[in-house]
Structures are given as C-alpha cells and as structure tokens.
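Trainee: Predicted model, plus sequence, below.
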Amino acid sequence: MKLLKTLSLALTMSVTPALSQAKDDAKSNPFAQRAADIQSELIELRRDFHRHPEVAGEEVRTAQKVADYLDGLGLEVTTDIGGHGVIGLLKGSKPGKTVVWRADMDAMHSDEPDPVSFKSGIEGKRHICGHDVHTTIGLGIAKVLSERKAELAGNIYFLFQPAEETLHGAQAMINDGALDLMHADEIYGAHVSPLQVGVISAKPNMVFADWHHLEIRFNGNENTAEITALIDQIIAGQLRTNTDIQLWKPENYLHPEYGVANPNTVYKDYLLLSQSAKTRDTNQQLSIRTAFLTTNTDDLETVIIDLKAKLAKSPYADRLININASQRVPAVTNNEELTRASRAYLLNLGDNTEIGTHYGVLPFMTDDFAYFQQKIPGVYFFLGGSNFQQGVIAAPHTPNFQVDESAIEIGVRTFAALLSERAQR
C-alpha cells in the first residue's frame, strides 16, 4: 500500500501542471443535475456488479443485467455478440452522426482480500480493473441521454464488451458483425486510472506502446544458451531511449519532472526489451521467443532486418529456419482531430471536471479498444478514480484496487454531454 500511495502522489504532482480548469463563463453541463440525481442508483448497480464478478467468457449475469437495463430505457438491444457482448441503440429525434460508447464488463482472477465493504461473493474472482465501474457509467450515460431523446441528434450506440482482460472480446465482437450493425462514425471509451477523482485525461495519437513478439526458430537444439544470449544481445543493440532512467518502473513514468504528464517527458521515443529470450525445444528444433515495446511502429521491420543480418554472420546461420513476428493486440491510438475536438469541448463544459493531458506513451500492455479504433476514429480517456486523502487508489490490477465512486457521476455527466455533442452534424 505504501508503494501505491507513493505512485499516486507522483501521478498527482505530474498531472497538475497539465490541467486546465473550465472557464468561469463556460456553458453549464445539461446532464450534471440528472447524473447527480441517479448517483445512488448507479452506486448500487456498480456494487451489484462488484459482488458478482464474471471473468472473460463467463459474463452471463452481467450481460443479462445490462441488456435488461437498456431494454427498460427503451433502447433497441442486441445480445450475444462476440460471446456475451451487448449493444444498445438510442435513436435521436434529429439527423446526426452515429457515435459509440464502449464499456468493458469482465472481471479478473484474484485471490487477494477484497478491501471494500461490498466484497466479491465469488471466490478467486474480483473486479480489480474497474470494469464494474465502466459498465455502470455506460448504463448511466444511456439513462440520462434516453430521458432527453427528443433533444438528441443522430444515433448513439452503447457497446458493452466481454473479454477485455484476455484481449479477445473486441475482435470477437467485430468478427460477429458489431461494426456492420452500427455503421459508426466515431467511438469513445474510458478507463479508470490512478488519477485523482475529478480529473479526466486524454492525448492524441499513440497512448500505449506497441508490444511486439518475435519467435526465432533453429534446426537442432544444441547451443541453446549461446544462441539465446546472442538473440538478447542483438535485440539489446536495438534498444532506444534518450535517458538512463528505467522507463518501465512505475515510479518513473509517474514522475512529475520527466514522467508521461510532463511536456518534456522522456517517454516520447523509446524501444524497450520487455523480457529476456525464452526457449522451447520441439521436435529437434529450438524456438526462442522475445518481446519489445516501442513508440515507433517502424521498429519491428528494423529489428527483424538486424536480427537476420547478424544471425547470417553467426556460427548458427545454417540452422536458422525463420523469424516470425506477432502482436497480441495493437496499441491504443487516439484520433488526433477527435481528441483535440473532444478536449476543447470538455474544457468549455463548465462542470468543475478538470481536463488534463499526458504527453508520453505508456510502456505497458494496451487495451483491445484498439481494434475498434482501427476501424472507427475514436478517443480513449483516462478517468480519475483515486481519492488520495482517503487512501483510495485506483491502480488497476493491484491487490488493493479501489475506486472513489463519485467517479461514476463524473463519468456519466461528462461523457453524456460529449456524446450528445459529437452526434450532432
């Protein structure tokens, strides 16, 4: 817990210079009061999801509650898309664009004690990534918007995605026709983050680093240690940073002076080796696997060319079979125009939400929201969920993960306003 408090303090300090308070003369958020009115209802809904966590592929109860809720609002509901995915359509009364709000639903495996009073009722499973909050916010947005349907333009889809934690759900929904159903112009989503509650952040272009995997296969399984060391050496020679700082450490990427929220961050251009090469012997063949993180998508080709050239000059040249590259999931990459337009609108919304930005690319695994962004221009936001004064730290995938539930009201009022604005032509 001490480490998490330290990291959160660093994040708070690093984000503060980039924040911009809404202008005093800005227009008021038309959804703020209604979001406040239904906050207690939404908190109970979130706590119900939290008590009944369902991991990827098992989101039966969650999906049913989501579908029932949307149906009760009068939305057109489609279920069982890409597994347990649910899509609800809210049709506005005026011509406009088609925009999508995505929320993920699945929980995670965890044997750590649940620190909240509304504890998980399923042993070994918990919501420690905030998807219970994401699902609730999505439903809250649908509710406040549906109540003002006569004022809305365009079509607003609410996409509730299963299996984000396994990075399979988004592609499964796409394969099952989700995009063909929606014909969307824009897509938006948000993830709970360790930011202080009341802060929302987004940046244009790449948000998370590209994570590439390489498999290098050789005939025979002799000289395993020597070949593995050579692969590590070649990859290490391609590493690129402009600093001696260990970029993968949380205390560094949250640092106020050179972390991701500082305009002068050291996280703008790098290629990092994420792990040492791993070996596997199969049928008299040696398979060596390694991975790296990069902010430049051209690095993959460069690394492969270098590997082939140096292995061709090595004692193992005649044993090389092939080099295969793979990417478990692409990097979340925000559309530049939509990000700037969205931030500009939110800065002028005038509901006391602080709109921040970050400048660096985060050096860890991405979100499969990226698959939707490959097909539809979109923006991925970070929603503050921590309350440092109360010791509530919303650091996903950590044992003591908690969320200040006022983030629900903030998410509903802010993103309801944004979606209604973006749906207007």
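Mentor: Alright, I've got the coordinates.

Trainee: Please make it C-alpha for all contacts and neighbour counts, starting now.
Mentor: Will do.

Trainee: gap between the two ends of stretch 171-187?
Mentor: Distance across stretch 171-187, first residue to last, is 15 Å (Cα to Cα, to the nearest Å).

Trainee: got a list of contacts for it?
Mentor: Stretch 171-187 is contacted by residues 81-83, 85, 97-102, 157, 161, 368, 371-373, 376-379 when judged by Cα atoms under 8 Å, 6 or more residues apart in numbering.

Trainee: what distance separates it from the middle of the whole chain?
Mentor: 18 Å (Cα atoms, centre = their mean, to the nearest Å).

Trainee: and it, which residues are buried?
Mentor: Buried residues in stretch 171-187, counting neighbours by 16 or more other Cα atoms under 10 Å, are found at 171-174, 176, 178, 182, 184-187.

Trainee: Residue 338: what secondary structure?
Mentor: Using DSSP: H, G, I helix; E, B strand; the rest coil as the criterion, the local structure at residue 338 reads helix.

Trainee: Surely it is in contact with residue 379?
Mentor: Yes: between residue 338 and residue 379 there is a contact at 6.8 Å, judged by Cα atoms under 8 Å.

Trainee: Who has more neighbours out of those two?
Mentor: Neighbours were counted for residue 338 and for residue 379 using other Cα atoms under 10 Å; residue 379 has more, 29 against 18.

Trainee: OK, contacts around that one?
Mentor: Going by Cα under 8 Å, 6+ apart, residue 379 touches 187-189, 202, 333-335, 338-339.

Trainee: element containing the residue nearest in space to the middle of the chain?
Mentor: In the chain, the C-alpha closest to the average C-alpha coordinate belongs to residue 367, at a distance of 4.1 Å (Cα atoms, centre = their mean). Element membership for residue 367 (DSSP states H and E) is empty, with no helix or strand holding it.

Trainee: what's the distance between it and residue 298?
Mentor: As defined by Cα to Cα, residue 367 lies at a distance of 21 Å from residue 298.

Trainee: Equivalent analysis for residue 235, please.
Mentor: Using Cα to Cα, which is the criterion applied here, residue 235 is 15 Å from residue 298.

Trainee: Between those two, point out the one with more neighbours.
Mentor: Using other Cα under 10 Å, the more surrounded residue of residue 235 and residue 298 is residue 235, with 21 against 9.

Trainee: In addition, the following structure is provided for comparison:
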Amino acid sequence: MSVIDDASALRDDLVRLRRALHAEPEIGLGLPRTQEKVLAALDGLPLELSLGQGLTSVTGVLRGARPGPVVLLRGDMDALPIQERTGLEHASRIDGAMHACGHDLHTTMLVGAAHLLAGRRDELSGDVVFMFQPDEEGCDGAAAMITEGVLDAAGRRADAAYALHVFASGVPHGVFSARPGTTMAASDGLRITVRGAGGHGSRPHRAKDPVPVACEIVLALQTLVTRQSDIFDPVVLTVGSFHAGTLRNIIPETAEFDATVRTFSPEAKARVRQAAITLARSIAEAHGLTADAEYLDGYPMTVNDPGETAFAAETITDVLGEERFEPLENPLPGGEDFSRVLREVPGTFVLLGAGDGRTDNHSPLAVFDDAVLTDGAAVLAELALRRGQPA
C-alpha cells in the first residue's frame, strides 16, 4: 500500500482527533489539555518523547532503520482569543477561544505523519523530529522550543525542516502552494504614546489635547507608507488598538495606539522603523506635545530555501498529481514564527487550501475541511521518507 492509502485508513481517527482539539481550544504557551490529547494520540508509537519545560510543547524523535538526514516536521497547536460563530457540531466549547487559524488541523496532520512514518520505519533513512509547538500566535513558541533544543533533539542539528499551514481562502481547496525565498512578511509592532496636558473638554485651549495629535499621527503613518515605500518592496501598517480618555468632557493626559508593521525585506524594515519614529515625534513636537515611539521587533520574514521548496513541490506533484500544487506567486503579509526555524535550518513553509473561500483565517466564521487531513499527513510523511533517499 502507498502512503496515501495508509493515510486514508487513518481518516476516521484523524477526524476524531481534529474535532476534539477544535472543541477544546487553548491559547498561548500553556496548552495542557492539547498536550494531553497529542500524547494520547502518539501512545504506542516508537518515538522518543520529551516535553517542554517553559511551555507545553511535545517533541518526538523517530529513528530510521538506516543512516540519513534529520528531518524536522512542525505542527503548531494553539488557538486564538476569538468567540466562535460557526455553529458546527464540534465548535469550541471554551468561551472566547477558537481554532480560527487551523492549527488543530496542523497538529492532527503531524500526528498522522508520525503514525505513517512509524509504520514505515524500516524504509526510513535518518531520523524525524516531530515538533508540536504551542503559541505561534503571539508569544513566539518556536523561539522557546529552539532555546530548549528542538533543532538538536535527534542528537544533531536538523538537516531540513517542513511545515504546512491551512488557509480558509486565498488558496484553492486541496491545493498546496509554496515559493522560494520570502514567503511571509516580518511581523513587527509600533507603539506610540502621545503626552499632553489634561483639562476640561469645554476649554481645550487651556490644555494640550493628545487625542487629535495621535489621530494626526495615525493618518500620517498611512501617507508615510504610500510615499516613502517602494511599491515593489511594500510595507503594510495597520493601527489595531487606540486608547485615550475616560469621559467625553475630560481631555486626557495621554493617547496611545499600537500598530502592526509588515515588511518583506530588511531594507524596508529599517526604513519604516526610522521614518515612523521620526514622524510621530515630529508631529507631536509641532503641536507642543511629546511622543514616545517604540518599534517592537517581532517575527522575522519567513524565507523558504529554494532547493527544499523545489523538493517539496516535486514530492507533492508526484504523490498527489500536478494539479495539486501551484507555485505561490507573491509573498503573504502574514507573519509566522516557523521563520525562526528556517533561519537555522534549510526548509520550506507550504500553504494548503482547506476552506470554501468565503472567510479568512482568524474569522469567527472560519471553517476548515477535514478532508485535507489525510493528504496533509501523507505529504509530511513523504517529505521525510524521500528526503533520506539518494538523489
């Protein structure tokens, strides 16, 4: 039987696991119930298992029958602070938490790959590291796992690393997609606090109102992006949080806002960092106020190795057919902490269409199709199996 056939035989078990994970999502670095489900699903497999110390990660190592490379496969496990509104039978039972980005599918596909590879251990050249990672969404779980040694879990540094990520829209259903080079943007933060002098709302001339100044800075940042950034090396800057004041007739002392900044090159990042800080401080000064401006480094750009990306494309088309892989034309402005792994190990980050195209990831209405689970598990397993074969 082929790996695809073996994966199909696992379908019911994978669907049950995925729906159990979806119904009980957890957020952040501490995912005890998710960890428990993963360990139960891996029980009985010939894996060397270790648990994270500062986070509820699971790392498994499968030793192949013959010498060969170390291949790392990653699945992120965390959910988002979103109230689910899908109405699904297996919808989240946890108030304010939802697997709206498909990480429950990633975890399940990695469990499936572990079962498939354990069943073909005699065919496996080299070792496979299974990286079950908490908190991709906010606290840099990949960096924490790297610090705790996941890249060297097999006793030596991984030679190649692969991850899949499902998308509710933007990628055709059931199609895998990847590109060499920059694939996802750097994801950074910009925090601005405008400081003025409070007073009565009826007498603004007696105060130094930070609210209109902060609003002016927000609008000026949008102009900065369009007028100081190369359209072929774009910048995305979005203000997602703005806070000021307590009552409508009180001029507050401060107004503050936070923005996300997405860039696709080190040069663009350096330009927007300096320009945004200068702009905020200068506008505030022009109005007789001051501004504290802080640029917060986040996830770096996700950069796919050209050779590993070509290998992944060849594997997918060989296993599933040419129609199941499409080159990704342009990088995506989302951020991803698998970038941390790819800075240390050559590998590739592959997209997989798993929705109906009507909603985006991170939507309370996002729905992902269980039908992709077996193909995702099979692709991960095939990447590990074939990476150890002679060219």
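Mentor: Received it, and whenever you're ready, just let me know what you need. Keep in mind that this is a model prediction, so the values were computed, not measured.

Trainee: one step back: and the residue mapped onto the residue nearest to the centre of structure 1 from structure 2, what does it touch?
Mentor: Across the two structures, residue 367 of structure 1 finds its equivalent in residue 336 of structure 2, going by TM-score structural alignment. Shown in contact with residue 336 of structure 2 (Cα under 8 Å, 6+ apart): 136, 184-185, 187, 299-302.

Trainee: okay, these in a markdown table with distance to residue 30 of structure 2, neighbour count and secondary structure next?
Mentor: Formatted as a markdown table, the entries for the contacts of residue 336 of structure 2 read as follows, by distance: Cα to Cα, whole Å; neighbours: other Cα atoms under 10 Å; DSSP: H, G, I helix; E, B strand; the rest coil:
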| residue | distance to residue 30 of structure 2 | neighbour count | secondary structure |
| --- | --- | --- | --- |
| 136 | 12 | 25 | coil |
| 184 | 26 | 26 | strand |
| 185 | 26 | 26 | coil |
| 187 | 23 | 24 | strand |
| 299 | 20 | 24 | strand |
| 300 | 23 | 23 | coil |
| 301 | 25 | 29 | coil |
| 302 | 25 | 28 | strand |
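
Trainee: Which of those residues lies at the shortest distance from residue 282 of structure 2?
Mentor: Taking Cα to Cα as the measure, residue 187 is the one of these closest to residue 282 of structure 2, at 24.8 Å.

Trainee: In structure 1, what residue corresponds to the closest one?
Mentor: Aligned partner of residue 187 of structure 2 by TM-score structural alignment: residue 211.

Trainee: May I have the residues that are in contact with its match?
Mentor: Listed by Cα under 8 Å, 6+ apart, the contact partners of residue 211 of structure 1 are 291-294, 327-331, 365.

Trainee: let's go with 6 Å and repeat that
Mentor: 292-293 (Cα atoms under 6 Å, 6 or more residues apart in numbering).

Trainee: Residue 169 of structure 1 versus that one, what's the distance?
Mentor: The spacing between residue 211 of structure 1 and residue 169 of structure 1, counted by Cα to Cα, is 18 Å.

Trainee: which stretches of the stretch 301-425 of structure 1 form helices?
Mentor: Ranges of helices in the stretch 301-425 of structure 1, per DSSP state H, counting those that start in this stretch, are 336-347, 369-375, 406-422.

Trainee: so which of these gets nearest residue 267 of structure 1?
Mentor: Taking Cα to Cα, helix 336-347 is the member of those nearest to residue 267 of structure 1, at 18.5 Å.

Trainee: which residues in structure 2 does that closest one align to?
Mentor: Counting by TM-score structural alignment, helix 336-347 of structure 1 pairs with residues 306-317 of structure 2.

Trainee: The matching stretch vs structure 1 - mean distance after superposition?
Mentor: Once the two models are superposed, stretch 306-317 of structure 2 sits on average 2.2 Å from its counterpart in structure 1 (mean Cα distance after the TM-score superposition for structure 1).

Trainee: Pull the distance from that stretch to the chain's centre.
Mentor: Taking the mean C-alpha point of stretch 306-317 of structure 2 and that of its whole chain, the gap between them comes to 21 Å (Cα atoms, centre = their mean).

Trainee: ditto for stretch 121-129 of structure 2
Mentor: Its chain's average C-alpha position is 27 Å from that of stretch 121-129 of structure 2, according to Cα atoms, centre = their mean.

Trainee: Relative to structure 1, which residues correspond to that stretch?
Mentor: The aligned range for stretch 121-129 of structure 2 in structure 1 is 149-157, by TM-score structural alignment.

Trainee: Show me what counts as buried in the matching stretch.
Mentor: Neighbour count says stretch 149-157 of structure 1 has 152-157 buried, by 16+ other Cα under 10 Å.

Trainee: I'd like these written out as TSV, with secondary structure and distance to residue 406 of structure 1 added.
Mentor: Rendered in TSV, the data for those read as follows (DSSP: H, G, I helix; E, B strand; the rest coil; distance: Cα to Cα, whole Å):
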residue	secondary structure	distance to residue 406 of structure 1
152	coil	26
153	strand	28
154	strand	29
155	strand	28
156	strand	24
157	strand	24
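
Trainee: between the residues you listed, which is closest to residue 123 of structure 1?
Mentor: Using Cα to Cα, residue 157 is the member of these that sits closest to residue 123 of structure 1, with 33.8 Å.

Trainee: hang on, residue 73 of structure 2 is in a strand, isn't it?
Mentor: Yes: if the criterion is three-state DSSP, then residue 73 of structure 2 is within a strand.

Trainee: In structure 1, what sits opposite it in the alignment?
Mentor: Matched to structure 1 by TM-score structural alignment, residue 73 of structure 2 sits across from residue 101.

Trainee: wouldn't residue 171 of structure 2 be in contact with residue 353 here?
Mentor: Yes: with contact defined as Cα atoms under 6 Å, residue 171 of structure 2 counts as touching residue 353 (4.6 Å).
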